[in-house]
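Undergrad: generate a structure from the sequence data that follows.
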Amino acid sequence: MKRIQVPLLAVDGGGTKCLAAMVATDRRILGTGRAGSCNYQGIGTTAAARELTNAIRTAMATTAAEGTPSTEEADASPSTEGRVWEVECAVFGMAGLDTEYDRQVIVEMVKEVLAQLKIHVHHLIVENDGFAALLGATDGDAGILVIAGTGSIAYGINGQGITARAGGWGHRVGDEGSGYWIGKQMITAVLKAADGRGEPTRLTDRLLRYLGLSQVEELYNWTYGPSYSVEKVGELSPLVSQTAAEGDVVAARILTLAAEELAQAARAVIQQLSMHEQPFKMILQGGVLQNDQQVRRLVVENVRHFTPQVVVDTAKHDPISGVIAKGISYLNKREKAESDRGVEK
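TA: From the prediction side, this is the model:
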């Protein structure tokens, strides 16, 4: 039986795409594979496992035996009978891993995929994909990563390598300050204005035009109809930014509240990690924080008021780099431990 040995399998299993890479000990990429979302919370376990399998299978197909590129090996199916892959360490950064129940579901799914592909892993690490993004963004240094796209969450790592998170509880009960949250606040503001419970706002006309509606009553039907989705509501966020830029008080207030929520998540992480009296990096990612300058500015001002030594920085590497760094760290520690045992003998 032919055995193919690879030091590291790294997987960034995000909510949008899944990227897998076979990696050598010197961080050289031997092969990669890409597939769609593998967040089981969004698409179900079966579909998530399928995308995860596709990404890893492609990475295997583009990786030659013993890590040496070869057209013959790339064209062959890597999981055929008589061929087994030996991977020293596999690190998975997976979207949807928020609770211990999620961990059980995802770890079981990962193990089933590895078994199906005939990959024997000696050491398996499964983490939330956000921590992988954090490690990639800060390049391993102490820092905070605040993400506000369709959803929102804050991650942090201190100088001792301890990590923490705040937010990220999903659109039903959390994701404050996210694109979805801002869009939902827009809908609420329009309905309140129609009732006379809220101030008149230009958001009403802008929202109705965007959705192709003629009156507010139709907005109610749209909200509870089949067209409503988290993604569609998240797309409303730029409309609030545009309206705020025109001087609309209601729209500006929504953005201010969004910034306060995101800054509060960042402060919570900073407090958990006891970082408020030391310099560290803060990276802001996601469509809201990258495209809405008012929200971005207010988040930075709010956090700086709490901890003046924060330095706003840009991400150093993609999330997959953080996954790889985690695996290489394990391999280096294992090598050192084996070396130390050899010296003792």
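Undergrad: CA only for contacts and neighbour counts going forward, please
TA: Will do.
Undergrad: tell me what whichever helix in the chain runs longest is packed against?
TA: Assignment by DSSP state H gives helix 319-344 as the longest helix of the chain. If contacts are counted by 3 or more CA pairs under 8 Å, 6 or more residues apart in numbering; DSSP states H and E, helix 319-344 sits against strand 2-13, strand 83-94, helix 129-138.
Undergrad: may I see the buried residues of the first one?
TA: Taking 16 or more other CA atoms under 10 Å as the neighbour-count basis, strand 2-13 is seen to contain the buried residues 4, 5, 6, 7, 8, 9, 10, 11, 12, 13.
Undergrad: nearest to residue 248 among the residues you listed?
TA: The closest of those to residue 248 turns out to be residue 13 (CA to CA; 39.6 Å).
Undergrad: report how far apart the opening and closing residues of stretch 55-72 are.
TA: Terminal residues of stretch 55-72 are spaced 20 Å apart (CA to CA, to the nearest Å).
Undergrad: one step back: format the buried residues of strand 2-13 as CSV; extra columns: distance to residue 176.
TA: As requested, these are exported to CSV (distance: CA to CA, whole Å):
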residue, distance to residue 176
4, 46
5, 45
6, 42
7, 40
8, 36
9, 34
10, 31
11, 28
12, 24
13, 23
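Undergrad: okay, which residue is most central for this protein?
TA: Geometric centre of the chain, nearest residue: residue 130, 4.3 Å, by CA atoms, centre = their mean.
Undergrad: what about the strands in the chain?
TA: Secondary structure of the chain by DSSP state E: the strands cover 2-13, 17-23, 29-36, 83-94, 119-128, 143-148, 152-157, 163-167, 280-285, 310-313.
Undergrad: and this one, so I can compare the two:
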Amino acid sequence: MSLFLGIDAGGSATRCVVGDEHRILGRAQTSSCKIQRVGEAEARRALHAVIREACQSAGVAPGGIEQACIGISGASHPEVVERVRHIMGEVISAPVEVLGDIIIALEAGLGPLAGCMVIAGTGSIAVGRNQQGTLARAGGWGPVASDEGSGYWIGRAAVAAILRAHDSGESTALARAIMATWRLASYEDFERAASASPPPDFAQLFPTVLHEAEQGDPIAIDVLQRAGAELAELALVVIRRLWPGPQRVRVTICGGVLENSSRTRRAFASKLRSACPQSAISFGNIEPVTGALSLARKHAAISEHSAAGVTKKR
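TA: So this is what the prediction gives:
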């Protein structure tokens, strides 16, 4: 039995699965290991912990892993790839394929098929692949200039809406809830925190906004619905580029925002179907980490085939 390991290194969490050729044998989850965000020391701690815990859950030794694959943002930068491989190599001896988080999500959501995927977690992006294999993307340029509809965008939009409401003399439940989340005692503290440099981690406010929307707060509801519309716009950019004519387009979703907010999903589906009636939206639960595991298996198979070819030539 061959053993493979896949990791989804998200902005909020790190997920790891261990499997054989057909099954998932164990899994684990810990905090983010995104080096650019948490630093190398915390990334090392998180990666080591999640790999060991997933292997323990599977009942296998880390040294028994044959091939690993990790999806992480920043994989286009050689220094990120080198550092991630080095850190993982301290725990496992297997080759490590370091890919973009978009690639593992596409593998999990679409496999070899054509379609569009919208990812909305801490950040956001839409990516698609048509029948000719052409790729296109929209968004995903980071929280300062992009990441529309993401957890970060939602938190920042909620804070902006609260400030606007305060200027109009309104007091909202959402403001009080965010002050409690940030552990602030006064509105003056809220103003200072909202405009701090560097800025706060607005993505951490998504659960608070979600809870207050469920309690009926109109500002929270509006922000979540606007997030859905923003994500639909990203999908439409990709669809119009890859499928300019009236064709049926498969659309899948993943990420904590769309998975956890029914209001965001409904707003997303309403806008997308209105502008692109031929879209076929799937709200099934997609785990990018399973895409990393699938790609680890495929890479091992390619390596084995290549090695067999070399042996035959000799």
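Undergrad: for the buried residues of strand 2-13 of the first structure, which one is nearest residue 77 of the first structure?
TA: Each of these was scored against residue 77 of the first structure by CA to CA, and residue 4 proved nearest at 12.7 Å.
Undergrad: once you drop chain neighbours, what's closest to the closest one?
TA: Nearest residue to residue 4 of the first structure in three dimensions, chain neighbours excluded: residue 85, at 4.7 Å (CA to CA, 6 or more residues apart in numbering).
Undergrad: in this structure the one you found contacts residue 5, no?
TA: Yes. Between residue 85 of the first structure and residue 5 there is a contact under CA atoms under 8 Å: 6.0 Å.
Undergrad: OK, contacts around the residue nearest to residue 4 of the first structure?
TA: Going by CA atoms under 8 Å, 6 or more residues apart in numbering, residue 85 of the first structure touches 3, 4, 5, 6, 118, 119, 120.
Undergrad: please tell me how far residue 28 of the second structure sits from residue 57 of the second structure.
TA: On the measure of CA to CA, residue 28 of the second structure and residue 57 of the second structure end up 8 Å apart.
Undergrad: ok so, going back, distance to residue 228 of the first structure added to the helices and strands packed on helix 319-344 of the first structure, as JSON lines?
TA: Below are those laid out as JSON lines (distance: least, CA to CA, whole Å):
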{"stretch": "strand 2-13", "distance to residue 228 of the first structure": "26"}
{"stretch": "strand 83-94", "distance to residue 228 of the first structure": "26"}
{"stretch": "helix 129-138", "distance to residue 228 of the first structure": "27"}
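Undergrad: who wins for proximity to residue 338 of the first structure among the ones you listed?
TA: When these are compared by CA to CA, strand 83-94 sits nearest residue 338 of the first structure, at 13.9 Å.
Undergrad: residue contacts, residue 8 of the second structure?
TA: Contact analysis of residue 8 of the second structure by CA under 8 Å, 6+ apart lists 14, 15, 16, 70, 71, 72, 101, 104, 288, 289, 292.
Undergrad: how does it look with 6 Å?
TA: Residues counted as contacts of residue 8 of the second structure (CA atoms under 6 Å, 6 or more residues apart in numbering) are 14, 15, 70, 71, 289.
Undergrad: same question for residue 173 of the first structure.
TA: For residue 173 of the first structure, the contact set (CA under 6 Å, 6+ apart) is empty.
Undergrad: map it onto the second structure.
TA: Counting by TM-score structural alignment, residue 173 of the first structure corresponds to residue 145 in the second structure.
Undergrad: and that match, how close does it get to residue 32 of the second structure?
TA: Here residue 145 of the second structure is placed at a distance of 22 Å from residue 32 of the second structure (CA to CA).
Undergrad: with residue 147 of the second structure instead?
TA: For residue 147 of the second structure, the distance to residue 32 of the second structure (CA to CA) stands at 18 Å.
Undergrad: count the residues that sit near residue 335 of the first structure.
TA: Residue 335 of the first structure: 12 surrounding residues under other CA atoms under 10 Å.
Undergrad: from residue 329 of the first structure, how far out is it?
TA: Note on residue 335 of the first structure: its distance to residue 329 of the first structure, by CA to CA, is 10 Å.
Undergrad: what does residue 270 of the first structure give?
TA: Distance from residue 270 of the first structure to residue 329 of the first structure, counting by CA to CA: 24 Å.
Undergrad: settle it for me: which of these two has more neighbours?
TA: A direct count of neighbours by other CA under 10 Å for residue 270 of the first structure and residue 329 places residue 270 higher, at 27 against 12.
Undergrad: just give me the match in the second structure for the more buried one.
TA: Aligned by TM-score structural alignment, residue 270 of the first structure pairs with residue 239 of the second structure.
Undergrad: and residue 43 of the first structure, by the same measure?
TA: Under the alignment (TM-score structural alignment), residue 43 of the first structure maps onto residue 38 of the second structure.
Undergrad: can you tell me the closest non-neighbouring residue to that match?
TA: Closest to residue 38 of the second structure by CA to CA, 6+ apart is residue 32, at 7.2 Å.
Undergrad: the one you found is in contact with residue 16, isn't it?
TA: No. Residue 32 of the second structure is beyond contact range of residue 16, at 11.6 Å (criterion: CA atoms under 6 Å).
Undergrad: show me which of those two is the more surrounded one.
TA: Legend: neighbour count by other CA under 10 Å for residue 32 of the second structure and residue 16, higher for residue 16 (27 against 21).
Undergrad: so who does the nearest residue to that one once chain neighbours are set aside touch?
TA: Sequence neighbours aside, residue 7 is the residue nearest to residue 16 of the second structure in space, at 4.4 Å (criterion: CA to CA, 6+ apart). Taking CA under 6 Å, 6+ apart as the criterion, residue 7 of the second structure is in contact with 15, 16, 70, 289.
Undergrad: let's see it at 8 Å
TA: Contacts of residue 7 of the second structure (CA under 8 Å, 6+ apart): 14, 15, 16, 17, 69, 70, 71, 289, 292, 293.
Undergrad: show me what contacts the counterpart of the last one in the first structure?
TA: The reference is to residue 293 of the second structure. In the first structure, the residue equivalent to residue 293 of the second structure is residue 324, according to TM-score structural alignment. Applying CA under 8 Å, 6+ apart, we find residue 324 of the first structure in contact with 8, 10, 23, 27, 91.
Undergrad: in the second structure, what residue corresponds to the last one?
TA: Looking back up the chat, that one is residue 91 of the first structure. Match for residue 91 of the first structure (TM-score structural alignment): residue 69.
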